[in-house]
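Student: here are the coordinates; sequence isn't available:
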């Protein structure tokens, strides 16, 4: 576990290990990460089974609290190729506490660097900003 001198944020080793499993073994459809503000550490809040849907993913993000998440999106190209892209979602709803939004914003780049293999980043303040249409458009 390493602390970041800039934001003082630590990243639990599990975050990287489970992300590598998602990327290499496809053990998970998504991972939701939460900052524990008391100990200034990012940890895993929820692991989504491979058979869970995008709706399951969006439902696991709290309506009024910030989170980081990764989602493994499978799709078929126009040439009929099966592909997958790993999305990093910075979820920061308008109703979240200002301090929490600032903490997530200031720690995001550092945390994202720990997860090697993210292809697309999405920032969302409400569910419409991360609809399946947007995900599909960004993936292609």
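Tutor: Looks like it arrived, so ask away. These figures come from a predicted structure and were not determined experimentally.

Student: from here on, contacts and neighbour counts on C-alpha atoms
Tutor: Will do.

Student: Chain neighbours aside, what residue packs nearest to the residue nearest in space to the middle of the chain?
Tutor: Closest residue to the average C-alpha location of the chain: residue 69 at 1.6 Å, with CA atoms, centre = their mean. In space, and not counting its chain neighbours, residue 69 is closest to residue 32: 4.3 Å by CA to CA, 6 or more residues apart in numbering.

Student: ditto for residue 49
Tutor: Ranked by CA to CA, 6+ apart and with sequence neighbours excluded, the top spatial neighbour of residue 49 is residue 28, at 4.9 Å.

Student: Can you tell me the SS state at that neighbour?
Tutor: Under DSSP: H, G, I helix; E, B strand; the rest coil, residue 28 falls in the coil class.

Student: Now do the helix or strand containing residue 58: everything it contacts.
Tutor: Per DSSP states H and E, residue 58 falls inside helix 54-59. Residues outside helix 54-59 that contact it (CA atoms under 8 Å, 6 or more residues apart in numbering) are 30, 48, 71, 127, 132.

Student: Put this next to the previous one:
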């Protein structure tokens, strides 16, 4: 699989798959959500899970790991720092993000919170 990379602020590279998946979700509406992850060994930001057209909020919650970032209370401090500092690089690589919900606890990403944010 060939990948083109863009530099994120922390030295992590954002894979072309991230951008392609986001554009497919944005323009073609083929994905309901995308969960990204950092591969520390490879120093890349990559796609972890893509939600299909029939998947919803509960599927998104189930796709988030309980012991790594994207579930911060159980995450390692180093991982929290990597995710926090890589977020801006990913956001810049994905053209057209209008809303952002940052949750440091699962209760901060409830469906009601997300609905209120995107109104």
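Tutor: Cool, got the structure. In this text, all values refer to a predicted model and were calculated from it rather than measured experimentally.

Student: picking up where we left off before, and the residue nearest to residue 69 of the first structure, what pairs with it in the second structure?
Tutor: Aligning on TM-score structural alignment places residue 32 of the first structure opposite residue 35 in the second structure.

Student: Confirm its match sits in a strand?
Tutor: Yes. Counting by three-state DSSP, residue 35 of the second structure is located in a strand.

Student: That one - how many residues pack around it?
Tutor: Around residue 35 of the second structure there are 15 other residues, counting by other CA atoms under 10 Å.

Student: and it, what does it touch?
Tutor: With CA under 8 Å, 6+ apart, residue 35 of the second structure has these contacts: 47, 48, 49, 50, 60, 63, 64.

Student: For the last one, what is the corresponding residue in the first structure?
Tutor: The equivalent of residue 64 of the second structure in the first structure is residue 61 (alignment by TM-score structural alignment).

Student: Could you do the first one as well?
Tutor: Aligned against the first structure by TM-score structural alignment, residue 47 of the second structure finds its counterpart in residue 44.

Student: List of residues touching the helix or strand harbouring that match?
Tutor: Element membership for residue 44 of the first structure, per DSSP H and E: strand 41-48. Contacting residues not belonging to strand 41-48 of the first structure are listed as 9-12, 14-15, 28-36, 57, 60 [CA under 8 Å, 6+ apart].

Student: related to what we said a few turns ago, after the one helix or strand the residue nearest to the centre of the first structure maps to, heading C-terminal, what element do we hit next?
Tutor: Per DSSP H and E: residue 69 of the first structure is located in strand 67-76. For strand 67-76 of the first structure, the following helix or strand on the C-terminal side (DSSP H and E) is strand 82-91.

Student: Quick check: buried residues in that following strand?
Tutor: Under the neighbour-count criterion of 16 or more other CA atoms under 10 Å, strand 82-91 of the first structure has 84, 85, 86, 87, 88, 89, 90, 91 buried.

Student: With stretch 28-37 of the second structure instead?
Tutor: 30, 31, 32, 33, 34, 36, 37.

Student: so where in the second structure does stretch 9-16 of the first structure end up aligned?
Tutor: Stretch 9-16 of the first structure maps onto residues 12-19 of the second structure, going by TM-score structural alignment.
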